[in-house]
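Asker: Turn this into a model:
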Amino acid sequence: MIEKHQIVGVVLAGGKASRMNFKDKALLSLGEIPLIEHVIANAGSQVGSLVISVNRNPEKFRYLGLPLIADFDQAYAGPLVGICSALKWMIARGAEPGSSYLACFPADVPWFPENLVQSLCHAIEPANVKVAWTKCNEQVQPLFSVWALDCLEMIEDEIRQGFYGPKLIMPKFDNVLVSFDQSEAGYFLNINTRENLLLAQKLIEK
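Answerer: Have a look, this model is predicted:
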């Protein structure tokens, strides 16, 4: 059984935010607090420790009191580089392959199930796989995923070949896709545009 202390969570906030006029999406206000604080509040209770993957304006994120990780190479290339950088960070701090896992949370998706990581981890062991990822209402959510630390070398190889997102490379890994019900209206709502942000605000105000 994978225990919480074996899991590091990474909030992926390293993108350019080009669809938000290059403003830090993670710091946009939703219900009077920054978007990323919604993510941290939910993610933090599901993992043993939490870090933030961020490339631009890291000083704006220091108030959160969490370790900040910049992309080790090819900043802004895509979320797979952020995942790879977090795995490298874990190894540098003594995490051991075979018993350590990385749970990923996009910084622009404030609401997701409170048992998300637990459900993904429960699926990994009986299936004897290295990666578990998420689906809701037939929509795949590849950034909500748990990766065994053993995946690092393969991920590095994929990045060298020009792959920067997890969805396209997932079939190359032993993986399991875990389905979740849309039990809450806002689950997996991606705040990519101003319209998405307004919709999220309306959900909070209900």
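
Asker: can we go C-alpha only for contacts and neighbour counts from here?
Answerer: OK.

Asker: you'd agree residue 9 is in a helix?
Answerer: No: counting by DSSP: H, G, I helix; E, B strand; the rest coil, residue 9 is not found in a helix; it is strand.

Asker: dump the residue contacts of residue 136.
Answerer: Applying Cα atoms under 8 Å, 6 or more residues apart in numbering, we find residue 136 in contact with 179, 180, 181, 182, 188.

Asker: can you map out the strands along this structure?
Answerer: 7-12, 29-30, 33-34, 49-53, 68-69, 101-106, 131-136, 139-148, 175-180 (DSSP state E).

Asker: Select, out of the ones you listed, the one closest to residue 168.
Answerer: Of all those, the one in closest proximity to residue 168, counting by Cα to Cα, is strand 139-148 (9.4 Å).

Asker: next up, for comparison:
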Amino acid sequence: MHTTREQITGLVLAGGRGTRMGGVDKGLQPLHGEPLAAHVLRRLAPQTGALLISANRHADIYAALGATYRATVIPDTLPDFAGPLAGLLAGMRAAGTAYLLTAPCDSPWLPADLAARLTQALDANHADIATVTTLDARGNASLYPVFALLRTALADDLAAFLAAGERKVRAWYARHKTVEVVFTDERAFYNANSLQELADLERDRGPG
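Answerer: Just a heads-up that it's a prediction; the model follows:
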């Protein structure tokens, strides 16, 4: 059975500390005159039904950013910035759909066919999780685990994993049937981890 857009809730992950950017709220840093998270919301919105924003700071600003897309802001249920899995868990608990599509707030060029390709792979392989890998010109692979389509029914298992003190995304994925979908455009998944990388993005208009 084919998964439809209405069965997918989108989640923008904006709940981190932004340590490598000096502790700033990464999703609110400007790119081409708009916050990074606004670019991600714009690209994610046509691919999903409902939208959520995982944020542990500046909830009012994120709510204003998400208003155009009727996005709901949700905080982590775990304290002390417990990492992306905590954001995934909050999203899975808040979603009223069978699937959650996640993307980080600092990747403004995510593909317009991200949901379609992950959905196709998840359905075809009867998988629980579909995530992204890229191949460069030399055939070297890079995994982007926070770009993922997940079954929200996995929430209890993820909660138990986190309760045991585990935090690694790939380690949790390994507990479930996960399929990696190959994308050839690495630039679509470029993320700004530092102010220098954000400056580099500012000079580049993106992949099209």
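
Asker: So after superposing, what's the score?
Answerer: Here the TM-score for the pair of chains, by TM-score structural alignment, normalised by the length of the first structure, is 0.91; 197 aligned residues with a Cα RMSD of 1.5 Å.

Asker: To residue 114 of the first structure, which of the strands of the first structure lies closest?
Answerer: Among the strands of the first structure, the nearest to residue 114 of the first structure by Cα to Cα is strand 175-180 (11.3 Å).

Asker: Report the aligned residue range of the second structure for the closest one.
Answerer: Using TM-score structural alignment, strand 175-180 of the first structure lines up with residues 178-183 of the second structure.

Asker: Other residues contacting that stretch?
Answerer: Contacts with stretch 178-183 of the second structure, where a contact means Cα under 8 Å, 6+ apart, come from 117-118, 121-122, 125, 127-135.

Asker: tell me the two of those residues that are most distant?
Answerer: Among the contacts of stretch 178-183 of the second structure, 128 and 135 lie farthest apart (Cα to Cα), at 22.9 Å.

Asker: So for those two, which residue has more residues nearby?
Answerer: Shown here are residue 128 of the second structure and residue 135; by other Cα atoms under 10 Å, residue 128 has more neighbours (20 against 15).

Asker: Relative to residue 73 of the second structure, how far out is that one?
Answerer: 25 Å (Cα to Cα, to the nearest Å).

Asker: again, but for residue 26 of the second structure
Answerer: 16 Å.

Asker: Would you indicate which residues of the longest helix seen in the first structure are buried?
Answerer: Longest helix in the first structure by number of residues, with DSSP state H as the criterion: helix 79-92. For helix 79-92 of the first structure, the neighbour count (16 or more other Cα atoms under 10 Å) marks 79, 80, 81, 82, 83, 84, 85, 86, 87, 88, 89, 90 as buried.

Asker: Contact partners for the corresponding residue of the second structure for the fifth one?
Answerer: Meaning residue 83 of the first structure. Correspondence of residue 83 of the first structure to the second structure, assessed by TM-score structural alignment: residue 88. By Cα under 8 Å, 6+ apart, the contact list for residue 88 of the second structure reads 13, 102.

Asker: so how many other residues sit close to whatever residue of the second structure lines up with residue 71 of the first structure?
Answerer: With TM-score structural alignment as the criterion, residue 71 of the first structure lines up with residue 76 in the second structure. Neighbour count for residue 76 of the second structure, taken as other Cα under 10 Å: 21.

Asker: from memory residue 76 of the second structure sits against residue 83, does it?
Answerer: No: shown here, residue 76 of the second structure and residue 83 do not form a contact pair, counting by Cα atoms under 8 Å, at 9.2 Å.

Asker: what touches both of the two?
Answerer: Both residue 76 of the second structure and residue 83 are contacted by residue 15, under the criterion Cα under 8 Å, 6+ apart.

Asker: which residues in the first structure form helices?
Answerer: Secondary structure of the first structure, counting by DSSP H: helices at 35-43, 79-92, 116-127, 152-160, 166-169, 194-205.

Asker: just those helices: most buried one?
Answerer: Mean neighbours per residue, mean count of other Cα atoms under 10 Å, is largest over the helices of the first structure for helix 79-92, with a mean of 22.

Asker: If you count neighbours, what's buried in stretch 164-178 of the second structure?
Answerer: Within stretch 164-178 of the second structure, the residues that count as buried by 16+ other Cα under 10 Å are 167, 173, 178.
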